[in-house]
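Participant: Give me a model of this one.
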Amino acid sequence: MVNRIFLIVVFIGFPLIVIGSLLQFPSILIFGLSCLTIIGLSSFMGRATESLTIVVGPRIGGLLNATFGNAVELIISIFSLKAGLIGVVLASLTGSVIGNLLLVMGLSFFIGGLKFKRQNFNVFDARHNSGLLMFAVIVAFIIPELFSKNMNDSKTITLSIGVSIIMIILYIAALYFKLVTHRGVYNTKESKQNIKHEEPEWGKGKAILILGIATLAVAFTSEKLVHTFHEVGEKFGWSELFIGVIIVAIVGNAAEHASAVLMAFKDKMDVAVEIAVGSTLQISMFVAPILVIVSLFFPISMPLIFTLPEVIAMATSVLLTIVIVNDGESNWFEGATLLAAYFIMGIGFYLL
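Facilitator: Next up, the predicted model:
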């Protein structure tokens, strides 16, 4: 029944957005239609991810979900870079980091914890990811911020390029470590117990095809949605920073949000955590560096320099996440704690 509703939403909403962009419907209408359509498309991406997870395992399934989900944000960010909206791009990257760690993981822990008193996930993966999070956000984002104080624009860009290349290399090495050299080495007893023999809703080929089509549709819809932000922001009093950190980040990662919460509700915490943390690592160690390099081909280059509130928000999110996930267990109260931190930051960015 729910899947049928999402199907109807997509088949009505998407054509209306296409027609509305041609006939110039009011921005508020396009905004509402786009949000509903992205939610509908996210359900298809969630079902496709679940099918792939059953076939290829939680790590690769979570990685695929993060990759397809982040492709949307990458596309939106490239269009924004082309338009010279450097601040919005950096703000959306900040929003993705705090959104995945606090909102997505918080919702996953909270919703899953309401159904199950105690949920387990791979503690070794959690600790491995904690080290990468410390590097990606606290080292690679804060160091350029500190060193750039005494540099001119040219040296700042050079520093950003150097940091970006190192981050991309380490990210590829991390994938090789997890998926090749140490695949299955750190499987815990709880992780093995959480693996249930199920029949996937869709085969691997069909699931990948649906993921690809849904990603393209989300990318198109998200682009139309972005064009409404200025008018909607003026109407509701949203600043450019708030739009980048909260609105763009939530819209760009809607598919991952839905998938992670769905997995947690089904007690597949390895996948839920892999989606939330894996997406954060991909954004900070791959997407952000790629955008720095891509920006070199546009009139205005983007340095990997965030504002002080953005850096502090990301660092705080990482530290809180590490403290909560390092025991390999979750419950609804830990989810509520992460959500509370996200809402506090949201209020701060709104007022800022």
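
Participant: make it CA atoms for all contacts and neighbour counts henceforth
Facilitator: OK.

Participant: For the residue nearest to G328 when sequence neighbours are not counted, give its distance to D327.
Facilitator: Closest residue to G328 apart from its sequence neighbours, by CA to CA, 6 or more residues apart in numbering: V123 at 4.2 Å. From V123 across to D327, the span is 6 Å (CA to CA, to the nearest Å).

Participant: Settle it for me: which of these two has more neighbours?
Facilitator: V123 (20 against 15; other CA atoms under 10 Å).

Participant: list the contacts for that one?
Facilitator: By CA atoms under 8 Å, 6 or more residues apart in numbering, the contact set of V123 is 188, 325-329.

Participant: swap the cut-off to 10 Å and go again
Facilitator: Going by CA atoms under 10 Å, 6 or more residues apart in numbering, V123 touches 129, 186-188, 190-191, 270, 325-329.

Participant: Compare the residues you listed and tell me which has the most neighbours.
Facilitator: D270 (27 neighbours).

Participant: On the three-state scheme, that residue is what?
Facilitator: State at D270, reduced to three classes by DSSP: H, G, I helix; E, B strand; the rest coil: helix.

Participant: Could you do L159 as well?
Facilitator: helix.

Participant: What distance do you get for the spatially closest residue to it that is not a sequence neighbour to F286?
Facilitator: Among residues not flanking L159 along the chain, P144 sits closest, at 6.9 Å (CA to CA, 6+ apart). Distance, P144 to F286, by CA to CA: 16 Å.

Participant: one more, for comparison:
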Amino acid sequence: MALKTLIPLILLLFVPVSIAAEQLHWGETAVFVTSALAIVPLSIWLTTATEKIAVVTGPTFGGLMNAVFSNATELIIALVALRAGLVDIVEASITGSIIGALLLLLGMGMFAGGLRYKEQEFKPILARVNGSSMTLAVVAIALPTLVINTSNMVNSASIRNISLITAGVLIVVYGLTLLFSLKTHNFLYEVGLTEEETSDSGAKEDAPAGMRKLLLWVGVLLISTIAVAFESDLFVGVVAQETSRLGLTPLFTGVILLPLISDVAGYVLVVRLALKNQMDLAVATVTGDSLLIALFVAPILIFVGQAMGQPIDLNFNTFEVIALAITVIVTNLIMSGGRSNWLDGMFLLATYFLLSVAFYYHPA
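Facilitator: Down below sits the predicted model:
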């Protein structure tokens, strides 16, 4: 059995362990650690199932599946936290997921790939199109904060309205980016298949075999989603107390800690692609994840929060907006040439580390 399959299987042991920790009252620290570790393999299996379904169903529906479910773990944890009333942590996790994808995720990929290959190339069009979309998304997310801070707006109804309008526009923009990438200009995004996809699609299968494979991975997707939701409920139930005990602010917890736990599958995938010299796919994965968070997950959380009676808006901490701007500027500069090496990856990782230190010491 391959190591990449064996490790997630072994880590699944933390699922029953986390349940035992909660039921047998081993303490909040035990529940916090074991549920966090249980989320890691479940996230990997959820992402793997999404990719396998995408291969079986074809490029259009498969691309839509990847676009919607690639960040399912982050969305589930955020929804559970929102239901628990952890609004500050959820708001921070939106910016944290974008920062983590563009700096940590892409930085790890470029650094790992650069250690094996002297220089790696990817299509500049990927960086240009996705960089422009990401810039627009960050500007849209930042505008409500800028309006509120420059006008001394304190009317909660006005803050809610500007956030809802912005969220609606972002969802429309995301729908248009899907139309652009999957239909009208899909030739720009033809970046090839991974080895696993090539082997799956290369073998001739009859219809019953293909249907059995599809049903298998749909089952894995459903089970993983339910399990992630259950473990997220355990994790969120103790995260506020445990992070407070550790001296971590809600800002640091949302921006740094939650994305680190929820996007482990992304780290594994991007580093694996970079080590195979498939930087087109690695860059497409990172930029796709960040766009999904900015244009879909964040707006969905705005609307769901209102429906839950846990109002969440786009009035972010000013430093979060500055950090987002720094992230997009640095990432666009690194990706602009369509080439990368280990030093480029180190630049991105260093930027992420410095921002992490700043968020750790930020009193908010």
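
Participant: before we move on, the earlier item: the residue nearest to L159 of structure 1: which element?
Facilitator: Assigned by DSSP states H and E, P144 of structure 1 falls within helix 142-147.

Participant: So what does the residue nearest to G328 of structure 1 match up with in structure 2?
Facilitator: Under the alignment (TM-score structural alignment), V123 of structure 1 pairs with P124 of structure 2.

Participant: Out of the contacts of V123 of structure 1, which two are the most distant from each other?
Facilitator: N129 and E190 (18.1 Å; CA to CA).

Participant: residue contacts, the residue nearest to L159 of structure 1?
Facilitator: Contacts of P144 of structure 1 were listed using CA under 10 Å, 6+ apart, and they are 156-157, 159-160, 163, 303-306.

Participant: what sits against M153 of structure 2?
Facilitator: Neighbours of M153 of structure 2 in contact, by CA under 10 Å, 6+ apart: 145, 147, 159.

Participant: who are the neighbours in contact with the second one?
Facilitator: By CA under 10 Å, 6+ apart, the contact list for V147 of structure 2 reads 153, 159, 162, 315.

Participant: In PyMOL, select just the buried ones from those.
Facilitator: Selection of buried members from the contacts of V147 of structure 2 for PyMOL, criterion 16 or more other CA atoms under 10 Å:
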select buried, resi 159+162+315
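
Participant: Which position in structure 2 pairs with Y350 of structure 1?
Facilitator: In structure 2, Y350 of structure 1 lands on Y360 (TM-score structural alignment).

Participant: wait, V163 of structure 1
Facilitator: Aligned against structure 2 by TM-score structural alignment, V163 of structure 1 finds its counterpart in T166.

Participant: Mind listing residues that contact stretch 351-360 of structure 2?
Facilitator: 96, 99-100, 102-105, 107, 247-253, 255-257, 319-320, 323, 326-327, 330-331, 345-347, 349-350, 362.

Participant: Of these, which count as buried by neighbour count?
Facilitator: Buried by 16+ other CA under 10 Å: 96, 99-100, 102-105, 107, 248-253, 255-257, 320, 323, 327, 330-331, 345-347, 349, out of the contacts of stretch 351-360 of structure 2.

Participant: Narrow those residues to those in helices?
Facilitator: Counting by DSSP state H, those place 96, 99, 107, 250-252, 320, 323, 327, 330-331, 345-347, 349 in helices.

Participant: how close does G162 of structure 1 sit to L114 of structure 1?
Facilitator: 45 Å.

Participant: The biggest helix by length in structure 1 vs structure 2, average offset?
Facilitator: In structure 1, ranked by residue count with DSSP H as the criterion, the top helix is helix 27-56. By mean CA distance after the TM-score superposition for structure 1, the fitted helix 27-56 of structure 1 averages 3.8 Å away from its aligned residues in structure 2.

Participant: got the buried residues for that helix?
Facilitator: So for helix 27-56 of structure 1, counting by 16+ other CA under 10 Å, buried means 27, 30-31, 33-55.

Participant: separation between Q193 of structure 1 and S330 of structure 1?
Facilitator: Counting by CA to CA, the gap from Q193 of structure 1 to S330 of structure 1 is 16 Å.

Participant: Give me the more crowded residue out of those two.
Facilitator: Under the criterion of other CA under 10 Å, the comparison of Q193 of structure 1 against S330 puts S330 first, with 24 against 9.

Participant: Show me what that one lines up with in structure 2.
Facilitator: So S330 of structure 1 corresponds to S340, using TM-score structural alignment.

Participant: what separates S18 of structure 2 from L12 of structure 2, distance-wise?
Facilitator: Distance from S18 of structure 2 to L12 of structure 2, by CA to CA: 10 Å.

Participant: Could you count how many residues lie near V138 of structure 2?
Facilitator: So V138 of structure 2, with other CA under 10 Å, has 20 neighbours.

Participant: For L241 of structure 1, see how far away the residue nearest to L159 of structure 1 is.
Facilitator: For P144 of structure 1, the distance to L241 of structure 1 - CA to CA - is 21 Å.

Participant: ok, now F25 of structure 1?
Facilitator: F25 of structure 1 is 26 Å from L241 of structure 1, by CA to CA.

Participant: One more: M167 of structure 1?
Facilitator: 25 Å.

Participant: residues in contact with the nearest residue to G109 of structure 2 once chain neighbours are set aside?
Facilitator: Nearest in space to G109 of structure 2, with sequence neighbours left out and distances taken as CA to CA, 6+ apart, is V271 at 4.5 Å. With contacts taken as CA under 10 Å, 6+ apart, V271 of structure 2 has the following neighbours: 105-113, 277-279, 282.
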